[in-house]
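Visitor: Give me the fold of what follows.
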Amino acid sequence: MMNVKEQDKLAQLPQTTEPRNAGLPLDLDWVARVQANTSAIERRAATLGTRRSVKKAHQAAWLLKAVSCIDLTTLAGDDTAGRVKWLCAKARQPIRGDIMDALGMGPITVGAVCVYHDMIAPAAEALAGSGIPIAAVSTGFPAGLSPFHLRVKEIEESVKAGASEIDIVISRRHVLTQNWQALYDEMRAFRAACGDAHVKAILATGELGSLRNVARASLVCMMAGADFIKTSTGKESVNATLPVSLVMIRAIRDYEAATGFRIGYKPAGGISKAKDSLVYLSMMKEELGDRWLQPDLFRFGASSLLGDIERQLEHYVTGAYSASYRHAAG
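Guide: So this is what the prediction gives:
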């Protein structure tokens, strides 16, 4: 069997860091110029899964790359410290050791572990010394409708508890009413409350009404200092989609061209199959370039994706598919 390490130069590149996005004063003229050609975007999205075919060792290497970009997530009402500690153990060794040995690969980890505020402490204990960041959802997740001062305080408490990344939710009404100043001010306050912790702005794109609204909200959040923009909470009826992703990453491309700051992207919700992760990775490479294939600029918000990737890697190694229940992250 061909050694995956010899096939791929992306799977084990060290995580690098970018200068943080300083933001800009709100430019309403720029926001007003932003449009989205829905039919063209949908046509382009429809080709993404058909234009590239990655096979054998190359596919295995890309799947390992996807693993390194996963925010391994549990956001359930019945979360316990034990469940979170198990998830953190999986984050430390996301793919079984026998599979990694057969691939000729050294250890890898996921990009981060994402939890509610109350689960930060057990996550911090379980991840101590691993270098894996803790991401906490905040600001009244998932609806974002709690009092504003409490949303700000929630961020501050999560940072104090040990979260180095904060996934905030915006007020959808600001987008739906085109109140860009209110969205900008809200995002600036959230960014300030994060301090040194990086902030991911969740747009809840399935509730924003149009791709143009998605594009404009993406730009305003970046102007206000977001380090990442993220599609969804995973709790909406429509979560990450390829058309929405194209709109958001092209907004990132435009912002980088205008300011020099690279903003991260996180699709979340509904990405559960290994083949879907390959489509997203190829889209990032084609639209933004190799730099956005590193976990400091790209993450999957997922809980079940890892299980299917491990299953596909076992198939590559053994030539046989195992039952999905044998891969507990699924």
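
Visitor: Please make it C-alpha for all contacts and neighbour counts, starting now.
Guide: Will do.

Visitor: what's the burial count for residue 18?
Guide: For residue 18, the neighbour count with other CA atoms under 10 Å is 12.

Visitor: ok, it to residue 297 distance?
Guide: Distance of residue 18 to residue 297, given as CA to CA, to the nearest Å: 9 Å.

Visitor: for comparison, sequence B:
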Amino acid sequence: MSATISDLPRNAGLPFDIALVESVRVNTPATMRRAATIPARRSLKKDWQAAWLARAISVIDLTTLAGDDTEGRVRRLCAKALQPVRPDLLDAIGLPDLTVGAVCVYHEMVPAAVEALRGRLPVAAVSTGFPAGLSPFHLRLREIEESVAAGATEIDIVISRRHVLTGNWQALYDETAQMRAACGDAHMKAILATGELGTLKNVMKASMVCMAAGSDFIKTSTGKEAVNATLPVSLVMMRTIRTYEALSGFKVGFKPAGGVSKAKDALTYLALLKDELGDRWLRPDLFRFGASSLLGDIERQLEHHVTGRYSAACRHAIG
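Guide: Sure, this is the predicted structure:
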């Protein structure tokens, strides 16, 4: 299967407008109530559940971001990305060519991933001093350029959280725009680290600024924060994407990362996405899960669907 291709125009951004940023309003109690209803409102069974779980697989950024990563581990992860579920199970559900959406690694592991995938899937690199984003700015830009030169076609950057916490929206816009320029043709996912932004209002403002600066995706978390992807944060970010599309005409992608490890959680996020943004976002060019263990649990659920039996989780190794 070839790398993800989109038929959508790329987000060109908007001029910085402080009035737009300051006009943001969030009804936090209503957001929390709405998010709480999602898991209780959706129940998928049998073939419908299997179909949605297969869709979840197709939008996973299969990820390894560990300090002890090796080229061998990355090559195994890439093999799993290309064959995410046992062939007999994929044949049984009629999707023998199913793959994940992309593979996400540190810069050092990009060449190994590129070689293993050979253009069949995108390679995403976390960049800009991930996960803290506190290295010198010129080095963050250089890291992006190095990853693109090594073959990464997607770059997951981290924003400077201090700009959000101090309300320096112009600085956030300027930095994000420069990072987008450094990405060139590679698509950029802006990681907001929402668990460290303090309020849902800050999440919405940061989302709007990053999209206006040209981000192709907005992403909840690095996966390294104490609190990562949550339904209330995701709801706010999805609604900001909808508002941005109305203002600009551009569709921007969304990526929840960290904490989405169970098949039932993936179904909940997909249901929320369908409700808030519609069917077009249920494709890899506009939605990704940042995950690793999620795939193993989905494979286990698909085995139960096909055979009627649950297997041990250790039978569904990721890498």
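
Visitor: sorry, back to before: shared neighbours of residue 18 and residue 297 of structure 1, which are they?
Guide: By CA atoms under 8 Å, 6 or more residues apart in numbering, residue 18 of structure 1 and residue 297 have these common neighbours: residue 262.

Visitor: show me where the stretch 151-300 of structure 1 has helices.
Guide: For the stretch 151-300 of structure 1, applying DSSP state H, counting those that start in this stretch gives helices covering 172-176, 180-194, 211-223, 242-259, 274-287.

Visitor: And residue 169 of structure 2? What does it align with in structure 1?
Guide: The alignment partner of residue 169 of structure 2 in structure 1, by TM-score structural alignment, is residue 180.

Visitor: list the contacts for that match?
Guide: The contact partners of residue 180 of structure 1, by CA under 8 Å, 6+ apart, come to 28, 174, 217, 220.

Visitor: switch to 10 Å and redo it
Guide: Residues near residue 180 of structure 1 by CA atoms under 10 Å, 6 or more residues apart in numbering: 26, 27, 28, 31, 174, 186, 216, 217, 220, 221.

Visitor: again with residue 312 of structure 1
Guide: Residues near residue 312 of structure 1 by CA under 10 Å, 6+ apart: 59-60, 63, 273-275, 306, 318-322, 324.

Visitor: Strands of structure 1, start to end?
Guide: 70-73, 112-115, 134-137, 165-169, 198-202, 228-230, 264-266, 300-302 (DSSP state E).

Visitor: Could you measure from the spatially most central residue of structure 2 over to residue 192 of structure 2?
Guide: The centroid of structure 2 falls nearest to residue 255 when counting by CA atoms, centre = their mean (2.7 Å). Using CA to CA, residue 255 of structure 2 is found at 11 Å from residue 192 of structure 2.

Visitor: hey, what's in contact with both of those two?
Guide: In contact with both residue 255 of structure 2 and residue 192: 218, 219, 220, 221, using CA under 10 Å, 6+ apart.

Visitor: sorry, back to before: now the buried members of the contacts of residue 312 of structure 1.
Guide: 59, 60, 63, 273, 274, 275, 306 (16 or more other CA atoms under 10 Å).

Visitor: Would you mind putting these into TSV with distance to residue 250 of structure 1 alongside?
Guide: Output for these, formatted as TSV (distance: CA to CA, whole Å):
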residue	distance to residue 250 of structure 1
59	26
60	28
63	24
273	24
274	24
275	23
306	27
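
Visitor: returning to that earlier point: just send the strands of structure 1 back as TSV, with distance to residue 84 of structure 1 too.
Guide: Formatted as TSV, the strands of structure 1 follow (distance: least, CA to CA, whole Å):
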stretch	distance to residue 84 of structure 1
strand 70-73	9
strand 112-115	8
strand 134-137	11
strand 165-169	17
strand 198-202	21
strand 228-230	23
strand 264-266	21
strand 300-302	15
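
Visitor: Which one, of those strands, ends up nearest to residue 85 of structure 1?
Guide: When the strands of structure 1 are compared by CA to CA, strand 112-115 sits nearest residue 85 of structure 1, at 10.4 Å.

Visitor: Where does that closest one end up in structure 2?
Guide: The aligned range for strand 112-115 of structure 1 in structure 2 is 102-105, by TM-score structural alignment.

Visitor: next one: that stretch to chain centre, how far?
Guide: 10 Å (CA atoms, centre = their mean, to the nearest Å).

Visitor: Next: stretch 266-275 of structure 1.
Guide: 9 Å.

Visitor: Counterpart of residue 306 of structure 1 over in structure 2?
Guide: Checking TM-score structural alignment: residue 306 of structure 1 goes with residue 295.

Visitor: For that match, which non-adjacent residue is closest in space?
Guide: residue 57 (6.7 Å; CA to CA, 6 or more residues apart in numbering).

Visitor: Please name the residues that touch the equivalent of the one you found over in structure 1.
Guide: Residue pairing (TM-score structural alignment): residue 57 of structure 2 is matched to residue 67 of structure 1. Going by CA under 10 Å, 6+ apart, residue 67 of structure 1 touches 11, 61, 91, 94-95, 108-111, 274, 277, 295, 299-300, 305-306, 309-310.

Visitor: Could you report the distance from residue 67 of structure 1 to residue 274 of structure 1?
Guide: 10 Å.

Visitor: what sits in contact with each of the two?
Guide: Joint contacts of residue 67 of structure 1 and residue 274 (CA under 10 Å, 6+ apart) are 305, 306, 309, 310.

Visitor: Name the nearest residue to the last one, ignoring sequence neighbours.
Guide: It stands for residue 310 of structure 1. Closest residue in space to residue 310 of structure 1, ignoring its immediate chain neighbours: residue 95 at 5.9 Å, by CA to CA, 6+ apart.

Visitor: what's the counterpart of that neighbour in structure 2?
Guide: Counting by TM-score structural alignment, residue 95 of structure 1 corresponds to residue 85 in structure 2.

Visitor: Tell me if I'm right that that match and residue 300 touch.
Guide: Yes: assessed by CA atoms under 10 Å, residue 85 of structure 2 is found in contact with residue 300 at 9.1 Å.
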